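Student: Give the three-dimensional model of this entry:
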Amino acid sequence: MKQTLIGIGIGIGAWLCSTAALAQSSVSVYGIVDTGMLAERGGPGGAITKLNSGIASSSRLGFRGREDLGGELAAVWVIENGFNADTGTIGQGGVLFGRQAYAGLSGRFGAVTLGRQYTPYYRTLRDVGDPFAAVSLAGRAGNLMALNTRADNLVQYISPAIGGVRADVAYGAGEVAGDSSKNRTLSGSLGYANGALALQTAHHRIDNPAGTDRVRHTLVAASYRFSRLKAYVSHARNRGLASADSHDTLAGVALPFGRHKVMLSHVRHDDRAAANQDARQWGVGYQFALSKRTDLYAAYAAIHNERGAGFTVGTASDRGGGDRATNLGLRHSF
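Tutor: Have a look, this model is predicted:
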């Protein structure tokens, strides 16, 4: 009897240990399937209407993991594939995990991650500066403004929020033999969020492979919630190859009410180079939530290009082919 009780106790102990170990590690599968109709006008080849994937959000399949290492330290990782729901093909130019692929450590100190990741600059515009960022419909800022969405070979540190202040710094190795400065990425942001107010600034620099010039973007973005209405404003200074120089300014609002959400924005691209190819965009979008995971959307945007500027109205997964576009579709997340 005593041996039986000991055996039962050992079995229960082993079961509890294995359960605890499982509780300390987790892997989750997530994704988005987004598809809809896209009508473009004003392109060089004429009007076109097509079924597209990734209009409001790029369709994706992701895997996310976390392992508790003790002392509030955890190992984290993400691999995320982008795909085209209309054809079943891989997105991001055929790269298997072209959206994100990184691993790192997180704890009370913040988080350090290494791999292909979103840049601090992009997250500043996405989270603070653009009412269309959560749904990259026709009116999105990225049609006229630089996004600097992801970078390869990125080592990134995100600090914890202290008094509402958070910092994010990143270095992307250029991996050019003989000169570590060529083709590298330097990016960072500093933000403050408290209640209805969010204010953030970011800088992004890419040194070109020749090492003779660099692309630089500096962004200031802010948002403020007035009861239901949320107002957005952002301004970017861009300096690029061949002495390119421009200023981009966005003003917009988002108004959720019940299952509905309406978005409006205006973006102005002020080209300071000799060609003076200015452009401006007006956009309006609408979402209707069928559930917490599924929504319908519609949007329209138009760009007025000046002096030969060639900006087009794009979406989350498509740069677009005309200066006017209408979106209508369905998005489901899991």
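Student: alpha carbons only for contacts and neighbour counts from here, please
Tutor: Fine.
Student: In this protein, where's the longest helix?
Tutor: helix 2-24 (DSSP state H).
Student: Show me the contact partners of that one.
Tutor: The contact list for helix 2-24 (CA atoms under 8 Å, 6 or more residues apart in numbering) reads 67-68.
Student: ok now it, how far from the chain's centre?
Tutor: 45 Å (CA atoms, centre = their mean, to the nearest Å).
Student: just checking, next helix/strand downstream of that helix?
Tutor: Counting by DSSP states H and E, the next helix or strand C-terminal to helix 2-24 is strand 25-41.
Student: elements contacting that next one?
Tutor: strand 48-53, strand 60-70, strand 324-333 (3 or more CA pairs under 8 Å, 6 or more residues apart in numbering; DSSP states H and E).
Student: Now do that strand: everything it contacts.
Tutor: Against strand 25-41 from outside (CA under 8 Å, 6+ apart): 47-68, 85-86, 320-334.
Student: which strands and helices sit next to the helix or strand Val253 falls within?
Tutor: Using DSSP H and E, Val253 maps to strand 245-257. The contact analysis (3+ CA pairs under 8 Å, 6+ apart) places strand 245-257 against strand 229-239, strand 260-271.
Student: The structure of the following sequence is requested for comparison with the preceding one:
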Amino acid sequence: MKKTFYIAAAISGAAAVNAHAQGSVTLYGLIDASIQYTNNQGGGSTVAMSSGTTRGSRIGFLGTEDLGGGNHAIFRLENGFDVTDGSLGQGGLMFGRQAYVGLQNDRWGTLTFGRQYESMVDYVAHLTAADWSVYMEHPGDMDLTNRGVRVDNSVKFTKTYGAFTGSALYSFGGQAGSFGANSMWSVGGSYDDGPLYVGFGMTYARQPGARNTGTFWKASNSAIGEYVTVAHSFLTVGGGAAYKFGSLKLGGDITSTTYKDGFEQQNVNFMNYEINGVYYFTPALSAGLGVTYTDGKVDANDGDPRYIQYNATATYSLSKRTDLYAFATFQRAMGDAQVAQVTQFISPSSTNKQASVGLGLRHTF
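Tutor: Here you go, the predicted structure:
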């Protein structure tokens, strides 16, 4: 009888706490697997299975607790994994995609702390073909729009007012005796109202090569690897817009990326110009085409590395949660750029051309 009383009291107490806190935790995830053919990886063609071709495979927990007075405690823990072998993503981190905790006020905005995305991902990435597939990034993901960048040790403030959302982020470098060394900051925003979306972002990092693995791609892509490693600082600025005309959605973006002292103690700059469009034949069937032109300038030797990349995708929804997709991408390196590489997730070509095509299945829950 006494044991029953204690159990009942514990259940009643827990129910009372839950009723007062009005908290919730949402489990969500995405699984993406494909089979792809790439014509030239170091001189030979490959057929392989890949995870996260269009969206990184993940499982996450999103939590909120009502603190009263319009205040909420929030958190997100998001794990990335490779569906082909079950291994952890992001260098083996348990919650390598996102991990943050924060406070939200219905009037004043949201303040979060942890491992988070910066503004180029939050507001500009949606406008690029990398939103269709990681194989369609701007060369080397030089402007951070391929969602591969998460910023550790960061504080971010986000505020939404009507159709406008803006945010500012600062990441502490953590170097003793210097507040600014290895630090990083980012600002950006978007206007999202019906068929029109406009986004912009700016991100700056000191000593980008000294930051943690996974923040910047350092050596895998011939377009930018050598510059990231030695640069004194990094600045990328970009923006664009998209508009939906009935069944057709057209978009475009422009980004500028500078590696200060990136080569022989002089600057290296890249401009990306992209246009893309998606046509919805039915609510279940859509197809997209896009092209990106990249123009580089190396001040130390007047170098002119250039790239052009063509992207195509098609998606058929089997249900609200499950999609079949196909993609094709082709990159050509020009000028002083000698080697093509459509994405840092595969090996570079041995020539100035590389193409990849694939078929895949994506399921969300």
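Student: How alike are these chains, TM-score-wise?
Tutor: Here the TM-score for the pair of chains, by TM-score structural alignment, normalised by the length of structure 1, is 0.88; 319 aligned residues with a CA RMSD of 2.4 Å.
Student: Counterpart of Tyr118 of structure 1 over in structure 2?
Tutor: Taking TM-score structural alignment, Tyr118 of structure 1 has Tyr117 as its aligned residue in structure 2.
Student: tell me the angle the strand holding Val253 of structure 1 makes with strand 260-271.
Tutor: 170 degrees (axes from the mean of the first three to the mean of the last three CA atoms, to 10 degrees).
Student: So which bits of strand 245-257 of structure 1 are buried?
Tutor: 245-255 (16 or more other CA atoms under 10 Å).
Student: ok, which stretches of the stretch 201-350 of structure 2 are strands?
Tutor: Using DSSP state E, counting those that start in this stretch, the strands assigned to the stretch 201-350 of structure 2 run over residues 233-245, 248-263, 266-280, 285-298, 305-317, 322-335.
Student: Export the ones you listed to TSV and append columns for distance to Leu111 of structure 2.
Tutor: Below are those laid out as TSV (distance: least, CA to CA, whole Å):
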stretch	distance to Leu111 of structure 2
strand 233-245	23
strand 248-263	27
strand 266-280	32
strand 285-298	35
strand 305-317	36
strand 322-335	34
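Student: Show me the strands in the stretch 51-200 of structure 1, by range?
Tutor: For the stretch 51-200 of structure 1, applying DSSP E, counting those that start in this stretch gives strands covering 60-70, 73-82, 100-107, 110-118, 150-158, 165-172, 185-194, 197-207.
Student: Which elements pack onto the first one?
Tutor: When contacts are defined as 3+ CA pairs under 8 Å, 6+ apart, strand 60-70 of structure 1 packs onto strand 25-41, strand 73-82.
Student: right, and these - which one's nearest Met263 of structure 1?
Tutor: Met263 of structure 1 lies closest, by CA to CA, to one member of those: strand 25-41, at 18.3 Å.
Student: could you give the angle of that closest one to strand 294-305?
Tutor: 50 degrees.
Student: In structure 2, which residues correspond to strand 25-41 of structure 1?
Tutor: With TM-score structural alignment applied, strand 25-41 of structure 1 matches the range 23-39 in structure 2.
Student: Could you give me the buried positions within that stretch?
Tutor: Buried residues in stretch 23-39 of structure 2 (16+ other CA under 10 Å): 23, 29-39.
Student: Pipe the residues you listed into a markdown table and attach distance to Thr128 of structure 2 per row.
Tutor: What follows is the buried residues of stretch 23-39 of structure 2, written out as a markdown table (distance: CA to CA, whole Å):
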| residue | distance to Thr128 of structure 2 |
| --- | --- |
| Gly23 | 36 |
| Gly29 | 23 |
| Leu30 | 21 |
| Ile31 | 22 |
| Asp32 | 20 |
| Ala33 | 21 |
| Ser34 | 21 |
| Ile35 | 23 |
| Gln36 | 21 |
| Tyr37 | 23 |
| Thr38 | 22 |
| Asn39 | 24 |
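Student: Show me which of these is closest to Ser317 of structure 2.
Tutor: The closest of those, once distances to Ser317 of structure 2 are taken by CA to CA, is Asp32, at 13.7 Å.
Student: okay, now the nearest residue in space to the closest one that is not next to it in sequence: neighbour count?
Tutor: Of all residues not flanking Asp32 of structure 2 in the chain, Arg362 sits nearest, at 4.4 Å (CA to CA, 6 or more residues apart in numbering). When neighbours are counted by other CA atoms under 10 Å, Arg362 of structure 2 registers 22.
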